[in-house]
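# pasting a predicted model and its sequence here:
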Amino acid sequence: MNTIGLVRLDPWLKPFEGIITQRHRRFINTTESLTGAGTQSLTDFASGHLYFGLHRTSKGWVFREWAPNATDIYLVGNFSDWKNQEAYRLHRIDNGQWVIELPTDTLRHGDLYKLHMVWPNGSGDRIPSYANRVVQDPHTHIFSAQVWQPDTRFTWTDESFRTRTDNPLIYEAHIGMSGEKGDVSTYNEFRINVLPRIVKGGYNTIQLMAIQEHPYYGSFGYHVSNFFAATSRFGTPEDLKALVNEAHNLGINVIMDLVHSHAVKNEIEGLSKFDGSYSQYFYDDDRGFHPAWDSRCFNYGKGEVQHFLLSNCRYWLEEYHFDGFRFDGVTSMLYHNHGLEVNFTSYNDYFKGEENEEAITYLTLANQLIHEINPQALSVAEEMSGYPGLCASVDDGGIGFDFRLSMGVPDLWIKMIKDQTDEDWKMGFLYHELTQHRAEERTINYAESHDQALVGDKTIIFRLIDKEMYTHMSKTTPNLVVDRGIALHKMIRLVTMATNSGGYLNFMGNEFGHPEWIDFPREGNNWSYHYARRQWSLVDNEELKYHFMGDFDRDMVHLMRKAMDNGLPGCFPVLMNDDDKVMVFSRGDLVFVFNFHPSASRTGYGIPVAPGKYRILLDSDRDIYGGFNRVDDNLVFFSQPVSKMASHHQILMYLPNRTAMVLEKLPTPKVY
């Protein structure tokens, strides 16, 4: 093993090379232990879902469960009149495992079932840990596992699809709130109504939230109870497969939010106290309870837990053809203090003994497994501490993620919009914050995600326009506040996307400035679905101003996607003028020009460029985007030497206030 690769990239890690080496050795030793010193692959090991749970065989049915603290287990359901019957009593075998075999006619597709678990001094009903279908009774609201063995298996037609990993342009979506009606939307409705919008918008990756079953709808899917069950709120497993299959046939990756950072503490629906003990899947001391999320924390150092979680990774990749994962809450996993109220200001903060070494090992194992199954799979970390090596290769001593979400960027925009006027924005500071990342990592920039759209926060457009959104979004009602908001909304999203160092993310509806926050049905809103939806009719209405932002986002994404697919190099700062509020940077043959000044337009402004001719590819001030057509987009700009220095060229441009432009250097004609 050679950790020098990570240290070579960042010499400031040299004092901690011993710790990095030790962590990597722990990963190697754990891998050897789990795989029998290489007698099987990590993929072979991660096969718990093929053994545990309910399976139909040529002889009938077999059901297996791991519950070491249990003294008796009964399978109960429709077939047993929900009573303990000797015929459905499981038999204990080795290592805390239980098994029962049943005739074929015992269970039918659609039957409901649970486990009645007995333990010392107690008992209770439980949903099997590997249940792959869980449903909620619409009247009693009780969850049960469901036998899911349809006569016809789903037929995949995506054999030719290959995951695209270089530059994910992610459309973050929640199936249930993706419809306009005030109810829970479905996989099929999303496939029919929303997927075409994503294709038209130019995004190449969909990130699906809230797929793993969760008892409380308003948790946004982050309090998972049943890790192997695709939530039945949105439809059947075949419906989800049809969605992924069609996305693949349209050339789009589909990744899912994978929640391994914690689990819901519910005992009847989830894994907490599953076999009567608090320590089966989770730490049995204070580490087992998350103080901020009111949930349970996995014991990542326990072999059976590693088996469960790694099998979960493999299951979603193979059963549903997902192209990878956005790992939720990675910071919370990395540190015993979960990163709460901690400022990571020096390298010592990453190596002071507060790190959860077992979780670090698990995450490394998970990334190794994911890329063993699909070398092109995407693994994205939701991580805010800037942990060194998070996106470094496993061979170089890293954890092996492909990308890290730039979680500081939306916080930056909120702070700038809330605490400063436009006149106070610093171009050099803004550029630095948007482009900074560790040398070994690729990041995914985003101006806002679902977090900023929830009740208690505000989207960018709502912060910029506020109450005027309710009265002045018609094209017949001019309004300076709305003009300012739309102009800055376009500029903020373009500069955020253009400075990415790997990918970009947008939350469903934010591309056109969706006007209202997200509030799921709860007692406080009289269980209303009014705010748990997306109003697509707003962007479709040509009489309203929302389509200005939607159309700009579409053209912006298509432009950047084409450039990134052609190997767009990194950012190079050209001009940062804090007084003029002008920012210019280049990426290869593209030049990005921003005038953030609220009132001052610049005439004959010199933009340093490489010698050549330039044309405008994208102009936020065009009337089709809600602008004022102050620049002739048909102009070709010829560079001129500065002060008669042939090596220093510039183009002279008119820069209207609050506008952004993307220019392209035209190819030099060949001389024969």
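That came through, no problem.
# alpha carbons only for contacts and neighbour counts from here, please
Noted.
# contacting residues for Ala359?
Going by Cα atoms under 8 Å, 6 or more residues apart in numbering, Ala359 touches Tyr300, Gly301, Met333, Leu334.
# all strands for the stretch 451-600 of the chain, in order.
Counting by DSSP state E, counting those that start in this stretch, the segments of the stretch 451-600 of the chain that form strands are 503-507, 572-577, 582-587, 590-595.
# take this one as well and set it beside the first:
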Amino acid sequence: MMTVATPYFQQDSEIALLNGEYTDVFSLLGMHSSSDNKGLIVRCLLPGALSIDVLNAKDLRKVASLEQVNQQGLFAGKMGRRVKPFAYLLRVQYPLCEQLINDPYQFDSLLNPDDVYLFGEGSQLQTYHFQGANWREHHDVKGVHFCVWAPNAKQVAVVGDFNLWDKKRHVLRHHPASGLWDIFIADVEPDQHYKFAICDVHGNEIIKSDPYAVAMQSSPHNASKIPNLDHYDWQDGEWLTERASREPHAQPMSIYEVQLASWRRSGDDGQDYTDYSQLIAELVPYVKEMGFTHLQLMPISEYPFDGSWGYQPVGLFAPTYRFGDANGLKAFIDECHLQGIAVLLDWVPAHFPRDPHGLVRFDGSCLYEHEDPRRGEHPDWDTLIYNYGRAEVRSFLYSNAYYWLNEFHFDGLRLDAVSSMLYLDYSRTADQWIPNELGGRENLQAISFLQELNARMYQCFPGINMIAEESTAWPGVTQATSNNGLGFGFKWNMGWMNDTLRYISSDPLFRRYHHGELTFSLVYAFTEQFILSLSHDEVVHGKGSLLHKIPGDDWQKFATLRAYYGFMWAHPGKKLLFMGNEFAQRNEWNHNQSLDWHLLNYTPHQGVQDWVRDLNQCYQQYPALHQRDHYSDGFQWLDCNNADDNILVFCRFGIDKQQPVVIVVNMSPQVFHHFRIGVPTDQSYNEILNSDHRHYGGSHVVNDATYEIQATEWQGMPYSLVITVPPLGCSIWAPEPHELP
């Protein structure tokens, strides 16, 4: 490239600028005092321009015409005898049009020192308010402030629809102390696409999506989008106020887990995604009618690969395009709240994918991921692990959690794959990991991150639920951080799930040898605040549907499944059921299509759906079934040793010990007549639910009458009843006058 020194540029500066190697572009472009301080000079780089005039921004009068320095688009000129900087516009003549633009290099930085300090300290909760693309008004000019963290980059430019994707037009200002780059651009529009063009630490040009983008292009494209200006007017103020005053552990929690992409598709061919307006009309009333208290959404942060189900997100701050925009999501959550339904979000801070437009080696270095592959790479998923010890990465993740809870009013976060975060040797052979500084296998940085995350989210949003999917016996997952716990509100009970699914998969003839798989969970049921989960993970990858796991003919399969659900709803712990399980879907879940809703045309499937609905109603109506879920005084075995008959009998208590609920579960196909059970109170008892009722598709071995208690001690109780126990059934009893409406 041939250049010569001019009154406006040093030759080496001009070369570096044109080659994209000049780091401090703001010191060169824009308006500056002349070298003798006796005037002003304006310099700009606008490739393709034929001529440029400088206009006074106040009255649009021409101040000067700039001289074209070279054919690469460098222009410069003196501002006459003016010595005091002034606001100006550039009138740019291109071959086919004329444009009037605000020169971005005349604006100073919008970064707040306090924000920058907290970001670098690792304690910033609202990083998204100053990083990414945010609408601002600067010196009475409206535009977008772009900011990105790339401390090892040699140069960063924003490219997009507004500058013909030319990396020379909008080079960002470098802040070496923080590693941030920023620029204010006035001449942009909502929903325009953009990316960051980065000259990385090795001098290579890489193109990245914005880590803080709040909207992204539809797949397979991956550009970020400038936020639109549509405001959403929330209507759920009363819900949020009440939420803050509630104690979640004493409340009923029955969670319906949903993947929005496959709950119910639309379109003539049934392959279109259902948008938020349709979900408001269909999903919300369905969840309410079924009696679920909570809706848990599988990840909705933007993800490029449908087959990841959202668990490999690239745009953590961007709600996926698949179902509509951010305001559509807000309206959906708002409607859930107005209908009394809490909404939880599946959140993925354990790892991120290697998509080249994402976080991987963002500035050419290991910025978000740990540099050592023994800590920075996940061997199972071929993904990367966040560097939880890096302050800026912690600010990024804290801010993302805060963003979903604050901006979208989610009622809690369920953290995926927590076990993989806690252990340095997770799914690794002996030569694939290195111990921590204490010589152990615990990831001390991840532990600290989780403790701080939970403490801060609960402090900022009283009444929310932070939930861990943690599959090991890590102690204190739901213990307070002040007691050296991780500080979660709830933990999925993976042990209960594995044991009980193994039990129902066995033939009834041999279940006597597996009886402990139903009872063992009560050995540890009160060591953590548990959620009993039958999630999507149990009906994929060749595992078959829940119905498919159960041996026998259809009658036995459906009866066993109903009895199993009855046991689950009566067992201590909150509940979670994946979509489709509520009506006994026969096939494995397929993320590429709707659930098999046509099955509800058949009585057995309708019966299971009705049973789940009535279980939810019963669970909410009777405090004994939810108030003391996490305390041993809320549960008592009456008979846990009847392995030969495959029968369990137990009692649940609420705060009011005079209103117990007694549960009988029979996992054999035999009917037991004249079966005596103990009861704790001197009252008449009714069978409030029976899974064998004909309404649910059963054989109708039921107990219709009100049963008077007998003063016969039984099963450690002062009183008893003699009942009939249904085959492969669950029978639930409560004293009068409580009856299910």
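Structure received. Predicted, not measured: the structure shown is a model, and the values here were computed from it.
# thinking again about what came up before, and the contacts of Ala359 of the first structure, which are buried?
Tyr300, Gly301, Met333, Leu334 (16 or more other Cα atoms under 10 Å).
# and the gap between the second one and Asn356 of the first structure?
Applying Cα to Cα, to the nearest Å, one obtains 10 Å for the distance of Gly301 of the first structure from Asn356 of the first structure.
# next one: the third one
Here the criterion is Cα to Cα. By it, Met333 of the first structure lies 7 Å from Asn356 of the first structure.
# next: the last one.
Leu334 of the first structure sits 5 Å away from Asn356 of the first structure when distances are taken as Cα to Cα.
# pretty sure Gly270 of the first structure sits against Ser225.
Yes. Counting by Cα atoms under 8 Å, Ser225 is a contact partner of Gly270 of the first structure at 4.2 Å.
# between those two, what contacts are shared?
The contact sets of Gly270 of the first structure and Ser225 overlap at Ala263, Val264 (Cα under 8 Å, 6+ apart).
# who's more crowded, the two?
For Gly270 of the first structure and Ser225, the more surrounded residue by other Cα atoms under 10 Å is Ser225, and the numbers stand at 27 against 23.
# mean shift between the biggest strand by length in the first structure and the second structure?
Looking across the first structure with DSSP state E, the single longest strand is strand 645-655. Aligned to the second structure and superposed, strand 645-655 of the first structure gives a mean residue distance of 3.9 Å (mean Cα distance after the TM-score superposition for the first structure).
# what about the helices in the stretch 151-300 of the second structure?
Remark: helices assigned in the stretch 151-300 of the second structure by DSSP state H, counting those that start in this stretch are 237-245, 276-290.
# correction: the previous question concerned the stretch 401-550 of the second structure.
Going by DSSP H, counting those that start in this stretch, the stretch 401-550 of the second structure shows helices at 418-422, 444-460, 494-504, 516-519, 521-524, 546-549.
# which stretch among those approaches Leu345 of the second structure most closely?
Proximity to Leu345 of the second structure (Cα to Cα) singles out helix 444-460 among the helices of the stretch 401-550 of the second structure, at 13.8 Å.
# what are the buried residues along the closest one?
Judged by neighbour count (16+ other Cα under 10 Å), helix 444-460 of the second structure contains these buried residues: 444-455, 457-458.
# can I get those in JSON lines with distance to Phe510 of the second structure?
What follows is the buried residues of helix 444-460 of the second structure, written out as JSON lines (distance: Cα to Cα, whole Å):
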{"residue": "Leu444", "distance to Phe510 of the second structure": "45"}
{"residue": "Gln445", "distance to Phe510 of the second structure": "47"}
{"residue": "Ala446", "distance to Phe510 of the second structure": "44"}
{"residue": "Ile447", "distance to Phe510 of the second structure": "43"}
{"residue": "Ser448", "distance to Phe510 of the second structure": "46"}
{"residue": "Phe449", "distance to Phe510 of the second structure": "46"}
{"residue": "Leu450", "distance to Phe510 of the second structure": "43"}
{"residue": "Gln451", "distance to Phe510 of the second structure": "44"}
{"residue": "Glu452", "distance to Phe510 of the second structure": "48"}
{"residue": "Leu453", "distance to Phe510 of the second structure": "46"}
{"residue": "Asn454", "distance to Phe510 of the second structure": "44"}
{"residue": "Ala455", "distance to Phe510 of the second structure": "47"}
{"residue": "Met457", "distance to Phe510 of the second structure": "47"}
{"residue": "Tyr458", "distance to Phe510 of the second structure": "47"}
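# before we move on, back to that, tell me which of the strands of the stretch 451-600 of the first structure approaches Gln212 of the first structure most closely.
Closest approach to Gln212 of the first structure among the strands of the stretch 451-600 of the first structure (Cα to Cα): strand 503-507, 19.0 Å.
# give me the residues contacting that closest one.
With contact meaning Cα under 8 Å, 6+ apart, strand 503-507 of the first structure is reached by 167-173, 442-450, 497.
# please repeat the previous calculation with a cut-off of 10 Å.
165-174, 203, 205-207, 403-406, 442-453, 493, 496-498, 553, 557, 561, 564 (Cα atoms under 10 Å, 6 or more residues apart in numbering).
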